[in-house]
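Participant: sharing a model that was predicted from the sequence below.
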Amino acid sequence: MIIDLPSSNTSAVNRKLVELRESGGVFALGRVLTLVVVTEDGPDLERSIDAANAASREHPCRVIVLARGQRKASPRLDAQIRVGGDAGAAEVIVLRGYGALTADEAGAGMVMPLLLPDTPVVAWWPGEAPSTPSQDAVGKLAQRRITDALASRNPGKALDARRRDYAPGDTDLTWTRLTHWRAQLAAALDVPPHEAVTAAQVAGETVSPSTELIAGWLAAALGVKVKRSPTDKEAGLSLVRLTRASGTVELSRPDGKTARLTQPGQPERLIALARREVSDCLAEELRRLDPDEVYAEALAGVSQVSRGRTPVRVQA
């Protein structure tokens, strides 16, 4: 069910929520958090709502979407409430602000009266994010702040901002996309022979925040020299190669779907390692509300990575 409230205010939205609760049952019970989605009112809006709805099936929540409209229009708030089948396991409140209501402070002011009491707040910017999320007006309301450097107009610049202005509680979906890569590499090193890694190489397309982060993670976790190289294909992160005394452990993914793991004394293995959906990454990040210290170490480790110019060819 979708209820439109044009030219409205947060008081009217709250009254409508109470009315729906009394007439249709207490749909707010069992909500474990409030997810605030900050985006633009445009073609990507529904994709962001769909991703939040999918994540809500694992984490029932109230989703508040700040959809910024035209900044030069007269101040106006058009609200919309979605419940039932149109909201997954959540209740979705879409706030379309125009004019002065597109400002960060105004957005935070509209969100505050609608936050669920006594539950954590998570802020998510599915597109362009502020350079310092922890200092943003909405970011200050949240225990966790989720960005996505890959969705920015300039992913490299966005990752530099994440590194420069990191604060506990920050995370980025480019890091979350690496979870399965990190698990496969850790498992490969956890079998005999238990030898130290002496060098590492990471290869990916020229602009790939995930490639930068996995290189930083390896530099911080292993304390070895890590070389970051471009590849001959535009397929994101494509190759991780770890050198040990007995030989090389290599995890390569030339097509963005299936990876090949090779290591001394073991048969070659094919692993399903497709690029993860945004909803899957978002659901993973909502499982934890404490600071991600490993992510912070990976960000710091990027500065220790050396750069190669010669493209690496990843065999299909």
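Facilitator: Everything's here; your move.
Participant: can we go C-alpha only for contacts and neighbour counts from here?
Facilitator: Noted.
Participant: and residue 217, what element?
Facilitator: According to DSSP states H and E, residue 217 maps onto helix 209-222.
Participant: which elements pack onto that helix?
Facilitator: helix 155-164, helix 173-176, strand 199-204, strand 226-230, helix 293-301 (3 or more C-alpha pairs under 8 Å, 6 or more residues apart in numbering; DSSP states H and E).
Participant: would you turn the ones you listed into a markdown table with distance to residue 113?
Facilitator: Formatted as a markdown table, these follow (distance: least, C-alpha to C-alpha, whole Å):
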| stretch | distance to residue 113 |
| --- | --- |
| helix 155-164 | 29 |
| helix 173-176 | 28 |
| strand 199-204 | 44 |
| strand 226-230 | 47 |
| helix 293-301 | 32 |
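Participant: figure out which of these is closest to residue 9.
Facilitator: Minimum separation from residue 9 across these (C-alpha to C-alpha) falls at helix 173-176, 32.3 Å.
Participant: what's the closest one packed up against?
Facilitator: Partner elements for helix 173-176 (3+ C-alpha pairs under 8 Å, 6+ apart): helix 209-222, helix 278-285.
Participant: ok, back up a step: select, out of the helices and strands packed on helix 209-222, the one closest to residue 11.
Facilitator: The nearest among these, by C-alpha to C-alpha, is helix 173-176 at 33.6 Å.
Participant: can you list contacts of that closest one?
Facilitator: 146-150, 209-210, 213-214, 278, 281-282, 284-285, 295 (C-alpha atoms under 8 Å, 6 or more residues apart in numbering).
Participant: nearest to residue 266 among those residues?
Facilitator: residue 214 (23.9 Å).
Participant: pretty sure the closest one contacts residue 178?
Facilitator: Yes: using C-alpha atoms under 8 Å, residue 214 is in contact with residue 178, at 7.2 Å.
Participant: out of those two, which sits in the more crowded spot?
Facilitator: residue 214 (28 against 18; other C-alpha atoms under 10 Å).
Participant: let me see the contact set for the more buried one.
Facilitator: 175, 178, 182, 202, 298.
Participant: ok, residues contacting stretch 241-252?
Facilitator: Contacts of stretch 241-252 (C-alpha under 8 Å, 6+ apart): 185, 188, 193, 195-202, 238-240, 259-264, 314.
Participant: give me the subset of those lying in helices.
Facilitator: In helices, judged by DSSP state H, the following of the contacts of stretch 241-252 are found: 185, 188.
Participant: can you tell me how far residue 149 is from residue 300?
Facilitator: 16 Å (C-alpha to C-alpha, to the nearest Å).
Participant: neighbour-wise, which of the two wins?
Facilitator: Taking neighbours as other C-alpha under 10 Å, residue 149 and residue 300 compare with residue 149 leading, 28 against 18.
Participant: next up, a structure to set beside the first:
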Amino acid sequence: MTDLFTTPSMRLTQVDAGAIERELARLWSAATKTEQTGGVALMRACVFNLVVLTDAAHVAPVTNIIARLTALRPHRAIVAALDGDDDATAPQPRLEAWVQAHCTLAPPGRPQVCGEQITIMAPRAAGPYIPGIVLSLLEPDVPVVLWWTLDRLPDHALLANLQPVADRLILDTARMPGGVDTLHAVRSLIDAGVAVGDFVWGRLTPWREQIAQLFDAPPALRRLRSIERVTISHVPRGATAALLLVGWIAARLDWRPSKVHHTGAVLSRPDGGSVRIERVEVATETADDLVSAALETTDARFTVTRSATGSHLVACAIIDDLTPIERAVHLPTLDAATLIADELRLAHHDPIYEAALRQALDLAKQQPTPAPE
């Protein structure tokens, strides 16, 4: 983990774009004077704008994530934190703001790379003021990423004002109520032209990699097109992840919905064969989202299972008349900073995620199969 240093926040007495920019100038001027008097050299960097929509209770954890993200991708963060309840009868809303810098502690002889954070605290009634302030504070000529941390679906009025300049919208559908309804809402955003990144999808990356690698060997690859059953086990909060994983498998192998039984869905393969899909809900607290994934043919079984400790995944290929192959791989900790950095590898839309989402929604009518007692 890279060592980080965050400057004390500098609170503003006046909140407007001009006042915020002047405070930022003073912040960097003070840093430059420190450098000139023998301090460590600082390099101010910004490869993208990160606009964060959150609430007042989450400002501190969001700031910690922004600081960690600075070590991966230095940027300008604009945090708009809403406080209190909506109250249309409230007097003229009062805004508060402060600025601070996040710097990596570089080895001797190398400059500290720094990003900056602008935090604006506003009552919920002041929501309509937020887009104008944010737009005036964006660094030009670099991408704009909107990170929606609120537990409810993105407000379309707010998105309508920010969408023209936002290159990506990042959210976490696992945190939002509604399950399948939330996924439908995300698809509506995509259909409207919004490039969406979902933390649920990012956390599935190790699972997708291990499933794909199970079919690298020729004997396994020959059986890929003849899979007859897919079973995904998940904890209750992992229902969205399970749907997206099944959707990804179906989309990559060009399976099409055929019919739904009470025990699962049946999909049609391109060769005319059938694949039964089952999602099994498991009551356990030792797993995060997914427990296991199994793909089966008449003579083979391919599985990826989370270890009891949650520290690694175990991938196993069992093919008749062949020696079973098993490997354990470390399961990395994918915090929000890492997930956002991964999302930035894509400039706009993620066609693989969007195809998986469409397939997942086609399968959403299936109810999870109860776990055997």
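Facilitator: Arrived safely, thanks for sending. Treat the numbers as computed from the prediction; the structure is a model and nothing was measured.
Participant: one step back: so which of the helices and strands packed on helix 209-222 of structure 1 comes closest to residue 21 of structure 1?
Facilitator: helix 173-176 (33.9 Å).
Participant: in structure 2, what range does that closest one match?
Facilitator: Counting by TM-score structural alignment, helix 173-176 of structure 1 falls onto residues 199-202 of structure 2.
Participant: ok, average deviation of that stretch from structure 1?
Facilitator: Between stretch 199-202 of structure 2 and the aligned residues of structure 1, the post-superposition mean distance stands at 0.6 Å (mean C-alpha distance after the TM-score superposition for structure 1).
Participant: quick one, longest strand in structure 2?
Facilitator: Scanning structure 2 for the longest strand, with DSSP state E as the assignment, gives strand 112-123.
Participant: which residues in the stretch 1-150 of structure 2 form strands?
Facilitator: Applying DSSP state E, counting those that start in this stretch to the stretch 1-150 of structure 2 gives strands spanning 4-6, 10-11, 42-44, 49-55, 76-83, 96-104, 112-123, 144-148.
Participant: mind putting the ones you listed in a markdown table, distance to residue 366 of structure 2 included?
Facilitator: Compiled in a markdown table, the strands of the stretch 1-150 of structure 2 are given as follows (distance: least, C-alpha to C-alpha, whole Å):
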| stretch | distance to residue 366 of structure 2 |
| --- | --- |
| strand 4-6 | 47 |
| strand 10-11 | 52 |
| strand 42-44 | 51 |
| strand 49-55 | 33 |
| strand 76-83 | 37 |
| strand 96-104 | 47 |
| strand 112-123 | 41 |
| strand 144-148 | 29 |
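Participant: what's stretch 9-26 of structure 1 in contact with?
Facilitator: 5, 27-28, 77-79, 81, 110, 113-114.
Participant: which one of these is nearest residue 130 of structure 1?
Facilitator: Looking across the contacts of stretch 9-26 of structure 1 and measuring by C-alpha to C-alpha, the closest to residue 130 of structure 1 is residue 110, at 18.3 Å.
Participant: and that closest one, what pairs with it in structure 2?
Facilitator: Using TM-score structural alignment, residue 110 of structure 1 pairs with residue 133 in structure 2.
Participant: repeat that for residue 54 of structure 1.
Facilitator: The alignment partner of residue 54 of structure 1 in structure 2, by TM-score structural alignment, is residue 68.
Participant: and what of residue 143 of structure 1?
Facilitator: Checking TM-score structural alignment: residue 143 of structure 1 goes with residue 167.
Participant: against residue 370 of structure 2, how distant is residue 52 of structure 2?
Facilitator: 38 Å.
Participant: which of these two has more neighbours?
Facilitator: residue 52 (23 against 12).
Participant: what's residue 138 of structure 2 in contact with, if anything?
Facilitator: 49, 76, 144.
Participant: one more pass at 7 Å, please.
Facilitator: By C-alpha atoms under 7 Å, 6 or more residues apart in numbering, the contact set of residue 138 of structure 2 is residue 49.
Participant: quick check: it vs residue 32 of structure 2, distance?
Facilitator: Residue 138 of structure 2 is 23 Å from residue 32 of structure 2, by C-alpha to C-alpha.
Participant: and if you look at residue 215 of structure 2?
Facilitator: 55 Å.
Participant: which residue in structure 2 aligns with residue 13 of structure 1?
Facilitator: Under TM-score structural alignment, residue 13 of structure 1 pairs with residue 20 in structure 2.
Participant: what's the burial count for that match?
Facilitator: 24.
Participant: ok, residue 200 of structure 1 next?
Facilitator: Residue 200 of structure 1: 23 neighbours (other C-alpha under 10 Å).
Participant: quick revisit: what's the closest of the contacts of stretch 9-26 of structure 1 to residue 137 of structure 1?
Facilitator: Nearest to residue 137 of structure 1 among these, with distances taken as C-alpha to C-alpha, is residue 110, at 11.2 Å.
Participant: ok, and the closest non-adjacent residue to the closest one?
Facilitator: residue 10 (6.3 Å; C-alpha to C-alpha, 6 or more residues apart in numbering).
Participant: and for residue 185 of structure 2?
Facilitator: Residue 185 of structure 2 sits nearest to residue 153 (C-alpha to C-alpha, 6+ apart), 7.7 Å away.
Participant: tell me the secondary structure for the one you found?
Facilitator: coil (DSSP: H, G, I helix; E, B strand; the rest coil).
Participant: please report the distance of it from residue 172 of structure 2.
Facilitator: From residue 153 of structure 2 to residue 172 of structure 2 the distance is 10 Å (C-alpha to C-alpha).
Participant: now residue 48 of structure 2
Facilitator: 20 Å.
Participant: please convert the buried members of the contacts of stretch 241-252 of structure 1 into PyMOL selection syntax.
Facilitator: Applying 16 or more other C-alpha atoms under 10 Å to the contacts of stretch 241-252 of structure 1, the buried members can be selected in PyMOL as follows:
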select buried, resi 185+188+197+199+200+201+202+238+239+240+259+260+261+262+263+314
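Participant: aligned to residue 233 of structure 2, what sits in structure 1?
Facilitator: By TM-score structural alignment, residue 233 of structure 2 lines up with residue 203.
Participant: for residue 291 of structure 2, same thing?
Facilitator: With TM-score structural alignment as the criterion, residue 291 of structure 2 pairs with residue 238.
Participant: ok, now which ones touch its match?
Facilitator: So residue 238 of structure 1 contacts 203-204, 252-254 (C-alpha under 7 Å, 6+ apart).
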